[in-house]
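Undergrad: my questions concern the predicted model and sequence given below.
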Amino acid sequence: MDLIAVTGATGAVGGRVARALASAGARQRLVVRDPSRAPDLPRAGVRTATYDDPGALEHAFHGAGTLFFVSAAEDAHRLDQHRTVVEAAAAAGVERVVYTSFLGAAPDCTFTFGRDHAATEELLTAAGFRTTFLRDSFYADILPEFVVDGALRGPGGQGRLAAVARADVAEVAVTALLDEAHDGRSYDLTGPRALTLAEVAATISRVQGREVGYVEETLEEAYAAREGFGAPRWMVDGWVSTYTAIAAGELDVVSDAVETVTGHPARSLEDVLGEG
């Protein structure tokens, strides 16, 4: 079995992928920023690299035929970081890449952070890799983190989203990493049902036993509330466009890709909150 390089192995998705690959007996190399946090797994080596260090990345990827490329955290220079990963993987001789993209990624998508994903898909395609793009909806696991003072607040209108479980994304990723039949495919990864933000709030209330509501904000109110955190404008734009993308209907997508690839239905928001 080819060596698989796994980035983000200390994170929520990458860590699940690394553990599942280990259970499957795969040889892997965990590419991490902090080796002290890397999981101790059989048949897994560890190399240290950041997305800003092309030399370290090329060394980390050397000998791997397949790369699990977890997108970088939001950053003003994220696309530059991704370009560094792509160039290092090409220089190291990587042939296949499974990349965590975003649902509806496009150069002009409303969710501003999604535009980096569209550009990264283009970089990977232009570099000649055999690719699998995992176009994830927002993660169901983090929706409770959007609750502030008992409410989800944002300019989301009556738009809907079918948030996906991180565990489902990881399972699809592992399947794609181990089976070349998924090369050349793009998967929209969603939950089983699209919900309004009011329905998301009601679900959190019911499952977690706390009162959570949805408060519709105007654009002006949304920017004013978030600018108070002192974040740069590009970051605030991303936060606000999380909601405006929902309002625009760009996240109102329900796909059967999780079930098609893994053989089980996608986890619902209730499932994810119950597991937590």
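TA: In hand now; what should we look at?
Undergrad: for the rest of this, base every contact and every neighbour count on C-alpha atoms.
TA: Fine.
Undergrad: which residue ranges of this protein form helices?
TA: In the chain, the segments counted as helices under DSSP state H are 12-23, 54-61, 78-92, 114-126, 166-178, 197-208, 219-227, 233-247, 257-262, 269-275.
Undergrad: what comes up buried for the second one?
TA: Pointing back at helix 54-61 there. 54, 56-61 (16 or more other Cα atoms under 10 Å).
Undergrad: cool, and the last one?
TA: Neighbour counts using 16+ other Cα under 10 Å place 269-270, 272-273 of helix 269-275 among the buried residues.
Undergrad: on that earlier part again, the helices of the chain into TSV, with extra columns for distance to Ala105?
TA: Formatted as TSV, those follow (distance: least, Cα to Cα, whole Å):
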stretch	distance to Ala105
helix 12-23	19
helix 54-61	25
helix 78-92	14
helix 114-126	5
helix 166-178	16
helix 197-208	21
helix 219-227	22
helix 233-247	11
helix 257-262	17
helix 269-275	22
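Undergrad: check it against this one:
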Amino acid sequence: MIAVTGAAGQVGGRVAAALPEARRLTRKDAEYRDTPRLRQALDGVDTLLLVSGRESADRLAEHRSAVDAAVGAGVRRVVYLSFAGAAPQCTFTFGRDHWHTEQYIRGTGLAWTFLRDNLYQEMLPMLAGPDGVIRGPAGDGRVAAVSYDDVAACAVAALTGDGHDGRTYDLTGPEALTLHEVAARLGIRYEPETVEEAYASRAHYGAPAFEVAGWVSSYEAIAAGELAAVSGDVERLTGRPAKPFAPR
């Protein structure tokens, strides 16, 4: 039995559609923070796709709760949707949560596979403001963004195939683009900001400090070259090349 969390989301939904016999779990079924309820929802499950939780101040605690529920339910194996370059001090602040979650999973004794996806191609148009301009402190750095479809296909392969235990896969598109190039394909433009300008230009949203730091540091990670590496892991897992960024 395979269970898919985030089954109402962009990646989890695609995976659930490809695996109609899998158990679909959404926040309505059990929040990650509700260990007992999630443990009950995972009863009888052998392999779990753990889609990372939504960004929050206590996301790491929620991830640990979900992993604890999997262990308590007798799940044997977890495929975790992580992030490119996850490390304890990576520039992208949310990427640090992913690294700590990976370490927690490693310490449970569960079999594991980590899918470290780059930024999503479908999210790139959403970087533009109301005036149709992308602004951020990415400089001339590059991002090897990957499509939802490719990440979902890799997850299906990891969930259903053999030989993936203990493996970490970097999921990227086939090319690394600057935000100038991304903007050109969208028919708009990119204006680099300083880090200070980026924080100031986002202050009017009134978002929590951790969230604004995540937004800004995603651009900083691009500038630092931490999202530029292009991997062949999508093709290795799916047997077909990764999709290029080609906005409609």
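TA: Structure received. Just so it is clear, the model here is predicted, and its values are computed rather than measured.
Undergrad: and of the helices of structure 1, who's closest to Val70 of structure 1?
TA: Nearest to Val70 of structure 1, of all the helices of structure 1, is helix 12-23, at 7.0 Å by Cα to Cα.
Undergrad: what's in contact with that closest one?
TA: Residues outside helix 12-23 of structure 1 that contact it (Cα atoms under 8 Å, 6 or more residues apart in numbering): 6-9, 27-28, 30, 39, 41-44, 70, 166-167, 169-171, 173-174.
Undergrad: for Gln158 of structure 1, see how far away the corresponding residue of structure 1 for Arg185 of structure 2 is.
TA: Alignment note (TM-score structural alignment): Arg185 of structure 2 maps to Thr203 of structure 1. In this view, Thr203 of structure 1 and Gln158 of structure 1 are 16 Å apart by Cα to Cα, to the nearest Å.
Undergrad: more neighbours: those two, which one.
TA: Comparing Thr203 of structure 1 with Gln158 by other Cα atoms under 10 Å, the one with more neighbours is Thr203, at 18 against 15.
Undergrad: contacting residues around that one?
TA: 269-270.
Undergrad: can you tell me how far it sits from Arg153 of structure 1?
TA: 15 Å.
Undergrad: including distance to Val261 of structure 1, could the buried residues of helix 269-275 of structure 1 go into JSON lines?
TA: Below are those laid out as JSON lines (distance: Cα to Cα, whole Å):
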{"residue": "Leu269", "distance to Val261 of structure 1": "20"}
{"residue": "Glu270", "distance to Val261 of structure 1": "22"}
{"residue": "Val272", "distance to Val261 of structure 1": "19"}
{"residue": "Leu273", "distance to Val261 of structure 1": "23"}
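Undergrad: tell me the one among these nearest to Val97 of structure 1.
TA: Looking across the buried residues of helix 269-275 of structure 1 and measuring by Cα to Cα, the closest to Val97 of structure 1 is Val272, at 27.6 Å.
Undergrad: wait, that closest one sits on Leu143?
TA: No: checked against Cα atoms under 8 Å, the pair Val272 of structure 1 and Leu143 is beyond contact range at 10.2 Å.
Undergrad: with distance to Gly184 of structure 1 added, can I get the buried residues of helix 54-61 of structure 1 in CSV?
TA: CSV is the format used below for these (distance: Cα to Cα, whole Å):
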residue, distance to Gly184 of structure 1
Pro54, 26
Ala56, 28
Leu57, 24
Glu58, 24
His59, 26
Ala60, 24
Phe61, 21
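Undergrad: closest to Phe133 of structure 1 among these?
TA: Phe61 (19.2 Å).
Undergrad: could you check how far the residue of structure 2 most remote from its centre is from Glu191 of structure 2?
TA: Residue farthest from the centre of structure 2, counting by Cα atoms, centre = their mean, is Asp131 at 27.4 Å. From Asp131 of structure 2 over to Glu191 of structure 2 the distance is 12 Å, taken as Cα to Cα.
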